[in-house]
Each structure stands twice: as C-alpha cells, then as structure tokens.
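1. Can you look at this prediction? I've put the sequence above it.
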Amino acid sequence: MLHDSLKIGSVEGLLSQEEITHLAGRISEGLGDGSRFDVVDRTRSVHSLAGEGLDRVKEVYEPQGRVEYDEVQPDVTKLLNDAVTRRMNDLHKVFPSARRSMDWLYVEYGAGQYVTPHVDYPFNEIAPDRPKIAAMGIVLREADSGGAFFVETGGGNALWNEDGGIKENANVHSPWFAGMRRTRWHVTCRAGDALCWGTQLVHGTEPVTAGRIGKFIGFLGA
C-alpha cells in the first residue's frame, strides 16, 4: 500500500469547463476578497511543525504568504469527490490502493508567493488504519507565468529510515533536509487537470511571477 505513496501521476480533464466555471463562482462567493484566509494574517495554517509556533510555520512553508480557504462548501466537496470517483479507474493505474478522496482545501498564490519543499506523510489522524496514499492538486485557475509545481528526489539514503519510510521532519526547517542535495522535477497543468503525488514525495511550488494561480488540494485515502 505505501509503495503507492512514492508515485506520481495525473488525470487530464478531471473537471469539465462547466464544472470549472461553477467551482470558480462558488469559491468567489465564499472567499470574498480573500483577506480572511490570507496565511499572513490567519491564526491557523494547514501546515505544522513539531514544537514550533504558527509564525515559524508560516516562515518555513509559505514565506510570502498565500490564501488557504478551508471552509469549502459541501456542494463543492461533493462535486470534487464525484469527479474523482468518475475517474477512479484511471487513478488506479498508478495508485491501486486508493479508495476515496477527502480533506479538500482551496489555495491561491499571487506574484512572489510559493511553498517550500516538504513531505505530507501518509498518516491519517482521523482514521490511522486508512493512510493517505497521495495528495491531489486540481488546477482551477492558471497563473500568467510561474507557480510551477515540483517534486524533488535524491539518490542517497538521507531521506529514508531503515524500514523504507521517509524520515520525520522532511522540510526546510530541518538542517539535515535543508542541506541535502536534491534534484527538482517541474510540472505544469492546465485548468481542470489533476496532478497526484505520493504522500512520501518531497514537493512544493515555484514562485508565481505574474497573475494568480488557484487550485484545490485534497488526498486520496486507502
């Protein structure tokens, strides 16, 4: 099962143009001007660091901020889950142990904003016996330039425990991680496409250089 958490795949055209337009409208209604969900001013973040406060979390993961809209409407969640179910056969070609989608969040980046390299990890706090196999990013709006998603790999042993799982605290806050050499692979998607990356893969985003990019992020669970 956890072998799937080391894979990457994509589903082109997961959302139709009609669904993209509908979701964009619903997000606009709930998000407003975005100020209430701007990481810079928020009292919470989707990310965390053991033993560190929120300010340090923001500094490590989103140094220039981003929008995190975590109050996604039930009808939006249903539409996204239905779209994933519709293409589950395609997803099973890469992630055969995936059974469902969950935990949707909308994020948005403006010029200069990005996310630093990190790992999501398979652990599922709500249902520990049903790990998170992969994360899924569904592009709703493309940036004019920049903002590419990336994964990073390394050929040595620095990332891995003896049991084959990835080490804890794989993020730029950890000196061992920040100092290790890694190779970066860039990926771009069109609006409506879904990119899936295993929860033991190092990943992040490049800075947006013009415009804004908006995407839904969720997980595929076992």
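-> Great, that's in hand.

2. When you work out contacts or count neighbours from here on, use the C-alpha atoms and nothing else.
-> Will do.

3. Provide a complete list of residue ranges assigned to strands in the protein.
-> For the chain, the strands defined by DSSP state E occupy 8-11, 67-69, 100-109, 115-118, 132-141, 145-146, 149-153, 183-187, 194-198, 202-205, 208-210, 213-221.

4. which of these is buried the deepest?
-> When the strands of the chain are scored by mean count of other CA atoms under 10 Å, the highest mean neighbour count falls to strand 132-141 (a mean of 26).

5. what's the spacing between it and its chain's center?
-> 6 Å (CA atoms, centre = their mean, to the nearest Å).

6. ok, and what's touching that strand?
-> With CA atoms under 8 Å, 6 or more residues apart in numbering as the test, strand 132-141 has contacts from 1-2, 4-5, 20, 23-24, 95, 97-98, 120-124, 189-199, 212-222.

7. that older thread, any chance of the strands of the chain in a markdown table, plus distance to residue 40?
-> Putting the strands of the chain into a markdown table (distance: least, CA to CA, whole Å) gives the following:
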| stretch | distance to residue 40 |
| --- | --- |
| strand 8-11 | 30 |
| strand 67-69 | 9 |
| strand 100-109 | 12 |
| strand 115-118 | 13 |
| strand 132-141 | 22 |
| strand 145-146 | 21 |
| strand 149-153 | 21 |
| strand 183-187 | 26 |
| strand 194-198 | 26 |
| strand 202-205 | 18 |
| strand 208-210 | 17 |
| strand 213-221 | 17 |
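
8. Structure two is appended below for comparative analysis:
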Amino acid sequence: MIHMTETLAVQTIEGFLTGEETAQLIKVLDEHLAATGWIPARPSEGMTPPEPAQAILDSAMRRALPVLHRVFPSATGTDPWLYHDLKPGDKIRPHVHGVGDPQARPQRIARVAFNLQDAESGGEFYLDTSADGALWNDVTATVGSDYAPGTRFVHEITARSGPVNLSDIAHTRWTCTPPPGTTVVYGTQLVHGVLPVAQGRVRKLITNLLA
C-alpha cells in the first residue's frame, strides 16, 4: 500500500553516478546532441536520451533503490529518463504533477532529478510548501485503492493550466543546492520549479519514480 507521505517526501542520493559513469553519460549525450541538433523549444521541454544513456541511469537507480526504500518503500522502478538543458534566462515556473489517476497502474509517486551540470549562477531547484487548500482536490482514496484510505490528492497544476495560479498563493520556498552529481527525489504532490539561470548551463535528467 502506498502511503501519502511517499508523495510528499524528499530524499537525496549523493554520488548517484561514479566519475566514470558521469563522464560516459556526458559523452553519450554530447554526441547525441551534436548528431540531432536538438534545441528545446521551451525550458520545460525534455528530450529522450539514447539507450546507452538510459542504461547508465537505470543501473544507478537499481543501486539506489535500497536507499530510496527508506523513504519511498513502495518504489519499484522508473519511467524512461528525459534530458533537460537550460541556458541563461531559462526558468521552470512552479508546478505540481500530482499522482494522475489514483487507480492507474503503475503509480507515479515521486520525481527523480539527476544534476548532471549546475549553472555558475542561478538555476537552483526549489520546492514550495503551502497551507492553501486550493492546491487539493476533493478526491480521497477508498478501501481497495493502492493508497491508504483517506489519502488526499493535489490538483495537477502547470504554468498554463489548473484551478489556481501557484505564484499567487502564499507559500514558503525551499531552495536546494545539492553537491555535484546528486540526485534529488521529491514526492509527486510537491510544488517545485527551477530559478532563472543567470550564468552558465543547467543539465538535468528527470524521470518518474513508480510504485
């Protein structure tokens, strides 16, 4: 059974990749970018990396699962990874994914973000917490659900859709500056985003943690 706390938890995994794995991942991605000429149409757009990159990240996730199970005991695996590349001026506005359909199989319980490269200035990841009830819908888990009975669910809210503008509600912002090579795993019911990149480049690989 999935507990509500798993969708609201945060866990970091320092040293997610070895130095050799990181160098190989950068090589694979850079070669793919050179071959395809991919440029994101907007900061939130991601690209599906080639299979060699997926294999490196999937292997690291299998190593990390025992650590993740302390906080996300229902976790079983991940979706394919997406690559994100932010340049100066880019930002990711606050948004929240939610769980989607609580009856779907498998369930998305968290997001997993590996910091491949941090900006020289700006581009920090953040989480927003709030007591505002407008974040939550009227759905509750019932007996027979994968979630504990009574579990509440947030609305799916993006910069362009949702019942509220996240920038307008009172909130507390928690800015995250993890060490290089760290993976941040955060519950899928947490509001999050990326501050504007001032200088340099942010390279991330992101996936869903499934249960």
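-> Done, it's in. In this text the structure is predicted, and so the values were computed from the model without any measurement.

9. With residue 172 of structure 1 as the reference, name the closest of the strands of structure 1.
-> strand 115-118 (6.7 Å; CA to CA).

10. Where does that closest one end up in structure 2?
-> Following TM-score structural alignment, the partner segment of strand 115-118 of structure 1 in structure 2 covers residues 92-95.

11. One more: stretch 133-143 of structure 1?
-> Counting by TM-score structural alignment, stretch 133-143 of structure 1 sits on residues 109-119 of structure 2.

12. Now do the same for residue 192 of structure 2: its match in structure 1.
-> In structure 1, residue 192 of structure 2 lands on residue 203 (TM-score structural alignment).

13. and its match, what does it touch?
-> 116-119, 149-152.

14. So of these, which two are at opposite extremes in space?
-> Among the contacts of residue 203 of structure 1, 119 and 149 lie farthest apart (CA to CA), at 13.5 Å.

15. buried sites along the longest helix that structure 1 contains?
-> Secondary structure assigned by DSSP state H gives helix 17-31 as the longest helix of structure 1. Buried residues in helix 17-31 of structure 1, counting neighbours by 16 or more other CA atoms under 10 Å, are found at 19-20, 23-24, 27, 31.

16. Would you mind measuring from the alignment partner in structure 2 of residue 80 of structure 1 to residue 133 of structure 2?
-> Counting by TM-score structural alignment, residue 80 of structure 1 lines up with residue 57 in structure 2. As judged by CA to CA, to the nearest Å, residue 57 of structure 2 and residue 133 of structure 2 stand 37 Å apart.

17. Of the two, which one has the most company?
-> residue 57 (21 against 9; other CA atoms under 10 Å).

18. Excluding chain neighbours, what is closest to the residue nearest the centre of structure 2?
-> Closest to where the C-alpha atoms of structure 2 average out (CA atoms, centre = their mean) is residue 111, at 3.3 Å. Nearest residue to residue 111 of structure 2, sequence neighbours excluded (CA to CA, 6 or more residues apart in numbering): residue 208, at 4.6 Å.

19. With residue 186 of structure 2 as the reference, measure out to the residue nearest to the centre of structure 2.
-> With CA to CA as the criterion, residue 111 of structure 2 and residue 186 of structure 2 are 5 Å apart.

20. Alignment lookup: residue 174 of structure 2 to structure 1.
-> By TM-score structural alignment, residue 174 of structure 2 lines up with residue 185.
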